[in-house]
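A.B. asks: Got a predicted structure plus its sequence, pasted below:
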Amino acid sequence: MRLRKKEWAKPELEKDHKVVFNPLEHKEKWQDVFGNEYPIHVELGCGRGSFIAQLAERNPKINYIAVDIHPELLVYVLRKVNERDLDNVKMIPMYIEKIADVFGWDEVEKIYINFCNPWPNKRHHKRRLTHPNFLKAYKTFLKNKGEIWFKTDDAPLFADSLEYFQAEGFEDVYKTTDLHRSDFKGNIKTEYEEKFCEQGVKIKFAQFRKGV
């Protein structure tokens, strides 16, 4: 996705304490950043924030962290969070490849990966956020029995990802190739998901649990 650069986005982010520009300094201390002992959930790639803002509003006793490199997207996440007056969301502007440097062992209870780049070219598969290289990184900070929730419109990515998770020892909790016609309850649509639904695209969804 190519984003038009917005010169005002980063300065707006820098004015708000909800945006953390020095995340490596908080490794193993994220509950201190929030000022409570609530569980920590992380969204990797957050779009314009509709998903995480709704999630945080429904679950005030969970701490949420949205990770994305693009200030042009994070600024809209920040605005949605502030419009709802939510104090349980932080944002980190960074490349997801370095995510294992940010969180400590057993620090995160749940990870959300929604409509990530499918990187269809085989030589680029290692860039997929569900690739084993990333899953190994997530396991360094995901709690035992912690979960990863994954949504995509891309059938090849979904099929490959099921194999990736199995190879890395994750347990299947739930999976469907047509989320909106499944029996799964409590789904929150992302901006991309709304668009795909209008086009009649089936949404693939799976939950995975980290083994002990």
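C.D. replies: Structure received. Numbering: from 1, shown residues only.
A.B. asks: only C-alpha atoms for contact and neighbour calcs from this point on.
C.D. replies: Noted.
A.B. asks: Quick one: the strands in this protein, in order.
C.D. replies: Counting by DSSP state E, one finds strands in the chain at the ranges 40-44, 63-68, 89-93, 108-114, 142-152, 171-176, 204-209.
A.B. asks: What is the third one packed up against?
C.D. replies: With contacts defined as 3 or more C-alpha pairs under 8 Å, 6 or more residues apart in numbering; DSSP states H and E, the packing partners of strand 89-93 are strand 63-68, helix 71-83.
A.B. asks: Next: the second one.
C.D. replies: For strand 63-68, the elements it packs on are strand 40-44, helix 50-58, strand 89-93, judged by 3+ C-alpha pairs under 8 Å, 6+ apart.
A.B. asks: okay, now the one to match up with it:
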Amino acid sequence: MRLRNIPRAESVLKGCREVIDEPALYRGSWNDVFGNENPIYIEIGMGKGKFLLAMAERYPERNFIGIERYSSVLLRAVEKYMEPEGGAIRNIRFICMDAADIADVFAQGEVSGIYLNFSDPWPKARHARRRLTSKEYLYRYDKIAADGAVLEFKTDNRGLFGFSIEEIKECSRWELGKYTSDLHDDEDMNSGNVMTEYEEKFSSEGNPICKLRAVRKA
């Protein structure tokens, strides 16, 4: 699907101090950006920002960074953040970049948690390497994750979910934890769940949500 270019995106993003323009400059020093030593959690493919903004508000003792490839999509999240109720949140930053370059932006052990929510399934087999839960990406995450870092993935796509489980099982640096193919009917895994825009939409249509957790091995 081709995204519509929004002319004001560049100026709005540049005008928001929480949008980091040259993120590679801060590799290894993201705690200096936040001015504290709190653990850093990232969401890759943050979309319109509902999930990350809610997480940042719920967990002020953590630092959150939202990563989105397309400026026209990131614009929606930043505009939501700039609304009066969002502007009080100080433990959040935004980056417009391709997740394939993530090891150029974060140093080894710098990230304590990774959220992947309703990622592009890239349904064609020849595009499997582009899936954010492929072994290629799991190895990239290994380069930035701290020992014991948690990776959480949610999707409504059962094919992608099955693929993701097998990829994690085959990746020696990540250990598959709990998972479910019906999140909202799983009391344990749904405890404290923060819904995304897609999750609300798909759930209202009667589609079950899949979720897994994995942990980076020491």
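C.D. replies: Yes, it's here. What you are looking at is a predicted structure, and each value in this text was computed from that prediction instead of being measured.
A.B. asks: Report the TM-score for the pair.
C.D. replies: The TM-score (TM-score structural alignment, normalised by the length of structure 1) is 0.97; 212 aligned residues with a C-alpha RMSD of 0.9 Å.
A.B. asks: any chance of the helices and strands packed on strand 63-68 of structure 1 in a markdown table, with distance to Glu7 of structure 1 and mean neighbour count too?
C.D. replies: Putting these into a markdown table (distance: least, C-alpha to C-alpha, whole Å; neighbours: other C-alpha atoms under 10 Å) gives the following:
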| stretch | distance to Glu7 of structure 1 | mean neighbour count |
| --- | --- | --- |
| strand 40-44 | 23 | 22 |
| helix 50-58 | 22 | 19 |
| strand 89-93 | 15 | 23 |
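A.B. asks: Of these, which is nearest Lys195 of structure 1?
C.D. replies: Lys195 of structure 1 sits nearest to helix 50-58 of all these, at 12.9 Å, using C-alpha to C-alpha.
A.B. asks: Run through who's touching that closest one.
C.D. replies: Contacts of helix 50-58 of structure 1 with the rest of the structure, by C-alpha atoms under 8 Å, 6 or more residues apart in numbering, involve 43, 46, 62-64, 66, 77, 80-81, 84, 86, 88-89, 188-191.
A.B. asks: circling back to that earlier point, mind checking the strands of structure 1 for the one nearest to Val20 of structure 1?
C.D. replies: Shortest distance between Val20 of structure 1 and these, using C-alpha to C-alpha, is found for strand 89-93: 5.2 Å.
A.B. asks: average distance between the closest one and structure 2?
C.D. replies: Compared with structure 2 after fitting, strand 89-93 of structure 1 deviates on average by 0.5 Å (mean C-alpha distance after the TM-score superposition for structure 1).
A.B. asks: Centre of the chain to that strand, how far?
C.D. replies: Using C-alpha atoms, centre = their mean, to the nearest Å, the distance from the centre of strand 89-93 of structure 1 to the centre of the chain it belongs to is 11 Å.
A.B. asks: re earlier: ok, which of the strands of structure 1 comes nearest His26 of structure 1?
C.D. replies: Comparing the strands of structure 1 by their distance to His26 of structure 1 (C-alpha to C-alpha), the top pick is strand 89-93, with 11.4 Å.
A.B. asks: Where in structure 2 does that closest one fall?
C.D. replies: The alignment of strand 89-93 of structure 1 onto structure 2 (TM-score structural alignment) spans residues 92-96.
A.B. asks: Repeat that for stretch 119-129 of structure 1.
C.D. replies: Mapped onto structure 2 using TM-score structural alignment, stretch 119-129 of structure 1 covers residues 122-132.
A.B. asks: Burial check on Asp120 of structure 2, number of neighbours?
C.D. replies: A count of nearby residues for Asp120 of structure 2, using other C-alpha atoms under 10 Å, gives 13.
A.B. asks: Let me know whether it touches Thr133 as I believe.
C.D. replies: No. Using C-alpha atoms under 8 Å, Asp120 of structure 2 makes no contact with Thr133, being 10.1 Å away.
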